[in-house]
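Enquirer: Take a look and give me a structure for this.
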Amino acid sequence: MSSPFERTISLIGDFNYKKIQDSSVIVFGIGGVGSYSAESLVRAGLGSITLVDYDIIDITNINRQVHATTKTIGLPKVKVMKDRLLEINPNLNIRIYEEKVSLDNIDIFQIDKYNYIIDAIDMVSSKICLIEKAKMLGVNIISSMGAGNKLDPTRFRVDDIFNTKVCPLAKIIRHELKKRNIDNLKVVYSDEIPLKVNLGDNDKRKAIPGSISYVPPVVGMIITAEVIKDIINS
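Expert: This next block holds a predicted model:
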């Protein structure tokens, strides 16, 4: 009988596939970046995954988040994503947390038990909390920088946070990490200058980063590729 992962095994071999199958990843932030990264990891054969997000699906998520449809509006992102991933692989070991990451709850996630951490969180305070804990425990982590207000997916790349430029979020994170004496962090970022559209002085949309269907998924896929590469090379 054919396996859902037959083509993956043909590409990387049984030994490397077993490495992926035996690995566990925790994904923080199940939005435009995190939802696609989580799904592509499972489609690559990851055996164990944990999803963390406190938010529910909103109609405005439909343009860029894999779990967002007219039928899932109002439902918790992690619960919808769990059901979707189990439809892809019913044997998947999956755990979910409906939580917002903070100093008060970071220990409940037991991040030292995972082979890899994916940070796809939007909130700066939560990102810093997670990154600092991961660095303290010596756990592999890759962090997504800003995917909003960008149109060119080819400008995203993997690099160290201290080599980044242009990205406003990366600048903030660099500053916060320096204050904590953290001198390295693997990130995915874009050097595209963020787009600015004149919506008028009183338009409330000015405070919300714009997005389009194809950019956050590309960031998520780049993250997955880096995680899979590191697992295979470990």
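Enquirer: From now on I want contacts and neighbour counts done on CA atoms only, so please keep to that.
Expert: OK.
Enquirer: which residues are contacting the longest helix along the chain?
Expert: Counting residues, the longest helix found in the chain (DSSP state H) is helix 215-233. Contacts with helix 215-233, where a contact means C-alpha atoms under 8 Å, 6 or more residues apart in numbering, come from 16, 19-20, 23, 32-38, 40-41, 64-65, 115-116, 118, 142, 144, 147-148, 150-153, 156-158, 188.
Enquirer: Would you mind listing the buried residues in it?
Expert: Neighbour counts over helix 215-233 (16 or more other C-alpha atoms under 10 Å) mark 215-228, 231 as buried.
Enquirer: For the comparison step, fold the sequence that follows:
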Amino acid sequence: MDRSFWVGLAAGAAVGAGLPDMPPVKAPSTAQGNADADFGLDDEVLGEHFTRNVQFFGRPGQERIMGAFVIVVGLGGVGSHAAHLLLRSGVRKLRLIDFDQVSLSSLNRHALATRADVGMPKATCLKEHFKGIVPEAEVDARVAMYSEEAEEELLQGSPDFVLDAIDNIATKVALLAACKRRGIPVLCAAGAGAKADPTKVRIADLSESNVDPLARAVRHRLGRQLGIRGGIPVLLSTEKPRCRLVDIEEVGENPLDYQIVPNFRVRTIPVLGTMPAIFGMAAASYILCQLAQLPFHPEPIFKLVEGQYETQLQRLAERENLVYGNSEGPAVDLDDVIYLVRDVWRGLSAKGSRIVLPGGDKGFQRSLKDLTLTRWDGEHPSTVDNLVLLTFQEAEAHECSNLKDVKQTDPESFDRVMSARRRIHADLGILDKV
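Expert: This is a model prediction of the structure:
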């Protein structure tokens, strides 16, 4: 069977893909319309190569991916696997950044390196292997360490996404802060070392990252030094480390042999090679879905007990009666309340800080004692798409205002609620009225 059949199948897949409408996300700046003429689905080979992606994302989604520019900083186990799958999935332009070299001990977790590559810079190694996988892609390999001084040089070119796969706290903080300041979407990869359970890998907001030591340290520094306490997705494992850090001296090796940068690597952590690979695959999946404008919504990490949901339903019924004179009760049941509190609002106020509220287990078992559900639009009933989670004080103020005032005085919260309503409509199949 000739290639034209498969190219035709790829081109036609978007028509029957039937993908649901999703909340709008920022389109890649380099992905307007079709991808570059030399890197598009009309090319016979590329059209066949990305057939399965077109069937999954639809042609427009795959073209966004193929027009995107992604930077991966840190090319060890996590970064190499992520970059590898971003390439195989059609990202047109990749910038690969790492100062380190391939070592024998890194071969248990690196995506493509072989023994012949030992001693080669990791960035150069990946670029060489990538030539045989998608030779049409533009791969910019930078043998460099990310730093504040190198920010302009390494982040130039209006990237559509950045993956932080660095294992050094100070460098991670500098990169994440730069991405926030520049408005570049970024995913932070936490520690995959000393872990083994793939079912514990999650994506959470930075404000929920206490369970991972590396992410916890990064959050602490970002919050203390720069006031950034949330709004950055973090890829992490909720599994407790199975083994401790190992001093290089304990295995009889000279630590200076491992310090390409002074004081950068003094201790090592045992790593099961499968976990960095899983982290890398998860990171690539998240980034691809974001680029294609088909994002997924990770399950929240925090836990709430059923009694807390029942309390929320009771509070809502009381507000309906006292504030709106509705003695028949809200137009939602307990399952709707669970969905709203846990999945939509994630136990956080829709108008207040996105920081985890006080609770047990270092914030992972949230306290809802100061929160209540209430109507977003007081002129419409308390349906599932017209309820927001607010503090009591915020609820009282909101119930005395109108949406036009809210839109003018608090546009950030207004946009957040409108986005959440679109998500609810998509999740529940409600005709979009927003």
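Enquirer: So after superposing, what's the score?
Expert: Overlay of the two chains. TM-score (TM-score structural alignment, normalised by the length of the first structure): 0.94; 234 aligned residues with a C-alpha RMSD of 2.1 Å.
Enquirer: The longest helix of the first structure corresponds to what range in the second structure?
Expert: With TM-score structural alignment applied, helix 215-233 of the first structure matches the range 275-293 in the second structure.
Enquirer: did I read that right, residue 157 of the first structure in a strand?
Expert: Yes: assessed with DSSP: H, G, I helix; E, B strand; the rest coil, residue 157 of the first structure lies in a strand.
Enquirer: residue in the second structure matching it?
Expert: Using TM-score structural alignment, residue 157 of the first structure lines up with residue 202 in the second structure.
Enquirer: I'd like to know how far its match sits from residue 89 of the second structure.
Expert: 22 Å (C-alpha to C-alpha, to the nearest Å).
Enquirer: cool, residue 271 of the second structure as well?
Expert: 27 Å.
Enquirer: higher neighbour count, residue 202 and residue 89 of the second structure?
Expert: Set side by side, residue 202 of the second structure and residue 89 show more neighbours around residue 89, with 20 against 17, by other C-alpha atoms under 10 Å.
Enquirer: So that one is in contact with residue 53, correct?
Expert: Yes: at 7.0 Å, residue 89 of the second structure and residue 53 qualify as touching, with contact defined as C-alpha atoms under 8 Å.
Enquirer: so what's residue 73 of the second structure up against?
Expert: 79, 96-98, 146, 162-166.
Enquirer: Using JSON lines, lay out the residues you listed together with neighbour count, secondary structure and distance to residue 319 of the second structure.
Expert: Listed next are those as JSON lines, based on neighbours: other C-alpha atoms under 10 Å; DSSP: H, G, I helix; E, B strand; the rest coil; distance: C-alpha to C-alpha, whole Å:
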{"residue": "79", "neighbour count": "29", "secondary structure": "helix", "distance to residue 319 of the second structure": "50"}
{"residue": "96", "neighbour count": "26", "secondary structure": "strand", "distance to residue 319 of the second structure": "54"}
{"residue": "97", "neighbour count": "26", "secondary structure": "strand", "distance to residue 319 of the second structure": "54"}
{"residue": "98", "neighbour count": "23", "secondary structure": "coil", "distance to residue 319 of the second structure": "56"}
{"residue": "146", "neighbour count": "22", "secondary structure": "coil", "distance to residue 319 of the second structure": "52"}
{"residue": "162", "neighbour count": "23", "secondary structure": "strand", "distance to residue 319 of the second structure": "44"}
{"residue": "163", "neighbour count": "25", "secondary structure": "strand", "distance to residue 319 of the second structure": "44"}
{"residue": "164", "neighbour count": "27", "secondary structure": "strand", "distance to residue 319 of the second structure": "45"}
{"residue": "165", "neighbour count": "28", "secondary structure": "coil", "distance to residue 319 of the second structure": "47"}
{"residue": "166", "neighbour count": "26", "secondary structure": "coil", "distance to residue 319 of the second structure": "48"}
